[in-house]
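Engineer: when you get a sec, could you give me coordinates for this:
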Amino acid sequence: MLDLGDLMVFAKVVETESLTKAGTQLGLPKSTVSRRISRLEQHLGVHLLNRSTRAVTVTQDGALFFEYCLRSIGVLRDGERALQSRQHEPRGVVRVAVPAMLGQSLLGPLFARFLEQYPDVRLVSVVSDDAVALLKGGFDVAIGIGPLADSGLIAVKLGTTESGLFGAPGYFERKGNPQTHVELPRFDLLAAGTVDRRQRWTLHADDQAVTVEFSPKLICNDLLLLRDAAVSELGIASLPAFLCKHDLAAGRLLEVLPGWQTPELNFFALFAEPREMPVRVRSLVDFLVENLRPSLSWEIH
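Structural biologist: Down below sits the predicted model:
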């Protein structure tokens, strides 16, 4: 069987017309170049080069074989470039876990744009707030909401969204409108959570901060449900900007105690090992960093 390395050596000798120059360019001793040429000639059963103390010239058979060598080397280089290109172009499957509050409202449209931009990528998306378990189970990346617990995972911040208190105009027509935070517990308040117990909101404005404790009318761990309950005139809810800005613009919701905000939410891309991150995963993370932040703001696109 032909040794591809011998073909490269032969082609370089023909190009340079010298065993010494070929060896220098290939990083090989002249003796090794000579031995590999002799092995190639023995394998083919023909004389490829005329060698003298002054020059190296190619024989007729050598010239014919040189043409085929160039074609073969060209094909190999094309293959090398193709593989290198694959390593820099996102392709393959990305498995991503997303929190419920983002999956339906923001990430769906962004994923569609990402797949349009990278047609060779496929996404497997699972709605789950247990990022650690899914990453340990083989997922590539998970979207987490901070503050983050110490899990040993690597985190890249995707963006921040402000939050505030909102209710429907119809609710305020029936119940009135709180003028200070002290009045809030007298209203129907809707809280995020999973346990039936008294809740606490921390409100801040500039350098001021106050705490409001209350027994909620509704407790749930789905912000979309909280938003729908507020729009349906059930009460007042703490909602992030990205989830309620369209309702606010359309008049379906009104801000309560303007200037006071509830704590902002930070979103992160979580993954286990950055040094082993494939291009397809890095491309998704970079895409979210660039495109998710504007969506999290109050700005309407």
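Engineer: going by C-alpha atoms from here, please, whenever you check contacts or count neighbours.
Structural biologist: Will do.
Engineer: any idea how far residue 204 lies from residue 133?
Structural biologist: Distance from residue 204 to residue 133, counting by Cα to Cα, to the nearest Å: 34 Å.
Engineer: let me redo that: residue 231
Structural biologist: From residue 231 to residue 133 the distance is 34 Å (Cα to Cα).
Engineer: check residue 200 too.
Structural biologist: 29 Å.
Engineer: one more to put side by side:
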Amino acid sequence: MLDLNQVYLFVEVVRAGSFAEAARRVGMPANTIGRRVQQLESELKSRLILRSTRKLTLTAIGQTFYEQCARNIEELVLAGQQATDTHPEPSGPLRVALSADFFEILPISVFTDFLARYPGISLELVIDNAYLDLIESGVDLALRPESLLDENATRRVLRKRSMRLVASPKYLRACGTPASLDELSQYDCLLVSRSTGPQIWDLNGPEGPARVQVRSRFLASTSNPVRKAAIEGLGIAFLQDAIVKKDIEQGRLVPVLDQYRSEPSNICAVFPNHRHIRRGATIFVESIQKKLTELYKE
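Structural biologist: As a prediction, this is how the structure comes out:
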């Protein structure tokens, strides 16, 4: 009789694309996984995987075996997860993907309180602004703007976000305060962007949606460098409310043309499709939602 643990490891190696990545996902040494897959091949008396230093390739028999086993193994794993998740204390690794900007918004107490409350969980944060395939990257949940989600994604809305124009008092004393959106083109604007081409800010004001093209001598791919540049007096920035909330309260930044904001959008927790949502992931999302509600009440 085949060892189902060996079959499971074989399926994980194929899904991960390498023994090293499969080892990281399942928390087992790569050489142990390699030995277990070799034992499976011995039981089947067939080579399943062709190994090289650069890539992993399935044999024809390996491809057929994977297609026959993958779905059944997934159902067995999900059944095991569901049985485990009925335990009152969740445990195991939890892998969460989020952008650098969202990490800046979240207080570190979100993570420390969660880990203190659930000592059986180990938390891995994947901080990356690039779009990740959640299933391929082995992520249990991701925190993303709703605008980046597939319409069929399994999601939970965490909070609304909007953006506003801000600048330091020092910059406004030196350069003046714009009286209208049209005047923004005369000011240094600080951009969160990966593109050096023409930059457009989309805003919503008393007269409805408005678009304005701005110029900049400073741009960055994430918000925090732009926030710091604004505090130092380099120009006017267009940033999320939550990112500049404390700076406005403490006088480091002041609103500019505050009747204009971005169209509100949702920040969501999104879960991989076709996978059982682990209890630890849902509890983590609840912790974040509660903390955000406390910190950013309108």
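Engineer: where does the TM-score land?
Structural biologist: TM-score for the superposed chains, counting by TM-score structural alignment, normalised by the length of structure 2: 0.66, backed by 216 aligned residues with a Cα RMSD of 2.3 Å.
Engineer: who has more neighbours out of residue 231 and residue 133 of structure 1?
Structural biologist: residue 231 (25 against 12; other Cα atoms under 10 Å).
Engineer: for that one, which non-adjacent residue is closest in space?
Structural biologist: Spatially, and ignoring its direct neighbours in sequence, residue 231 of structure 1 is nearest to residue 168 (5.3 Å; Cα to Cα, 6 or more residues apart in numbering).
Engineer: now for the one you found: which residues touch it?
Structural biologist: With contacts taken as Cα atoms under 8 Å, 6 or more residues apart in numbering, residue 168 of structure 1 has the following neighbours: 230, 231, 232, 233, 235, 236, 252, 253, 254.
Engineer: look at residue 185 of structure 1 and tell me its secondary structure.
Structural biologist: Three-state call for residue 185 of structure 1 (DSSP: H, G, I helix; E, B strand; the rest coil): helix.
Engineer: that one contacts residue 211, correct?
Structural biologist: No: contact between residue 185 of structure 1 and residue 211 fails when scored by Cα atoms under 8 Å: they sit 11.1 Å apart.
Engineer: residues contacting the residue most central in space within structure 2?
Structural biologist: The centroid of structure 2 falls nearest to residue 98 when counting by Cα atoms, centre = their mean (2.4 Å). Shown in contact with residue 98 of structure 2 (Cα under 8 Å, 6+ apart): 125, 126, 127, 128, 129, 142, 143, 144.
Engineer: residue 62 of structure 1: how many residues sit nearby?
Structural biologist: For residue 62 of structure 1, using other Cα under 10 Å, the count is 19.
Engineer: pretty sure it contacts residue 50?
Structural biologist: No: counting by Cα under 8 Å, residue 62 of structure 1 sits too far from residue 50 to count as a contact (9.4 Å).
Engineer: which neighbours do those two share?
Structural biologist: Counting by Cα under 8 Å, 6+ apart, nothing touches both residue 62 of structure 1 and residue 50.
Engineer: helix, strand, or coil at residue 292 of structure 2?
Structural biologist: Strictly by three-state DSSP, residue 292 of structure 2 counts as helix.
Engineer: make sure it is actually in contact with residue 157.
Structural biologist: No: applying Cα under 8 Å as the test, residue 292 of structure 2 and residue 157 come out as separate, 11.6 Å apart.
Engineer: where do the helices of the stretch 151-300 of structure 1 begin and end?
Structural biologist: 169-175, 223-231, 241-250, 279-296 (DSSP state H, counting those that start in this stretch).
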